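got a predicted structure here, sequence first:
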Amino acid sequence: MQDRCQALPEDPAGSRADFASGEARAAYEPSPDEIRRASDLLKVVGDLTRMRILCALLRGELSVSDLQQSLDMSQSAVSHQLRSLRDANLVKYRREWKTVYYSLADDHVLDLITLVVEHIRHD
């Protein structure tokens, strides 16, 4: 089974800052702590299984069982990867009786996935 992330259309108003000038770029230069945290986050996203989970969640909220079936993985393997994504604040969850539902944590996660997919499609 092959999962594919679908890039979302660009915001017509333009959501990215204009980085034409060096001054604009310098304003966004991260601190050493932000660089470390960004690196840690990209390590989490860089795992193939976790990226597949994030891409599946682009469709909306899914239960662990839904993810298990969609990804053709065991429940324990899915839960293990979801724990890493939760720890990185990339997904959120809610419990309904015995069923746990997951979704992307916020629009920043959606933007991150979209930007990565747009970048690889650009080549």
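Received it, and whenever you're ready, just let me know what you need. Residues are numbered from 1 along each chain as shown.

CA only for contacts and neighbour counts going forward, please
OK.

what about Ile113, neighbour count?
By other C-alpha atoms under 10 Å, the residues close to Ile113 number 21.

may I see the buried residues of the helix or strand hosting it?
According to DSSP states H and E, Ile113 maps onto helix 107-122. Residues Val109, Leu110, Ile113, Thr114, Val117, Glu118 are the ones in helix 107-122 that count as buried (16 or more other C-alpha atoms under 10 Å).

hold the first one in mind and look at this next one:
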Amino acid sequence: MHTSLPDFDMPNEEQVHLAAESFRLLADPTRIKVLWALLQGESSVACLAELAGAAPTAVSQHLAKLRLAGLVKGRREGTFVYYSAANEHVGRLLKQALFHADHIDAEPRAAAR
């Protein structure tokens, strides 16, 4: 049925897996705060911890996971590592998620509880 629609296209399995993994890693308030801060510019773990209201060790663990997923990148300068968002796609993804959060109707969410 759907395949008869013009321009119908499904993502391949690898795309679906990688997208789901990105969403899974973004499903944490601290990670969202850290990524938002990184969209403002490069930052250290200590600064990100302060901005996110979390312990530096926790932020460091979050950054390691985000780095492995390709959502952030690090730049070493001596003994310090400065992090930044991996690319502009990360910014668009996060901005869209926050935009969506601003436009969710509160009544259906309350009824679902």
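Received it, and whenever you're ready, just let me know what you need. From a predicted model like this one, the values you see are computed outputs, not experimental measurements.

so Pro108 of the second structure, which of the three states?
The local conformation at Pro108 of the second structure, judged by DSSP: H, G, I helix; E, B strand; the rest coil, is helix.

could I get the buried residues of helix 107-122 of the first structure as TSV with distance to Cys55 of the first structure?
TSV is the format used below for those (distance: C-alpha to C-alpha, whole Å):
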residue	distance to Cys55 of the first structure
Val109	10
Leu110	9
Ile113	8
Thr114	10
Val117	10
Glu118	13
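
between those residues, which is nearest Leu58 of the first structure?
Checking these against Leu58 of the first structure with C-alpha to C-alpha, the nearest one is Leu110 at 7.2 Å.

show me what contacts the closest one?
Leu58, Leu104 (C-alpha atoms under 8 Å, 6 or more residues apart in numbering).

against Val117 of the first structure, how distant is it?
Separation of Leu110 of the first structure from Val117 of the first structure (C-alpha to C-alpha, to the nearest Å) stands at 11 Å.

what's the helix holding Ile113 of the first structure aligned against in the second structure?
Aligned using TM-score structural alignment, helix 107-122 of the first structure spans residues 88-103 in the second structure.

again, but for stretch 51-66 of the first structure
Matched against the second structure by TM-score structural alignment, stretch 51-66 of the first structure falls on residues 32-47.

list the buried residues in the matching stretch.
For stretch 32-47 of the second structure, the neighbour count (16+ other C-alpha under 10 Å) marks 32-39, 42-45, 47 as buried.
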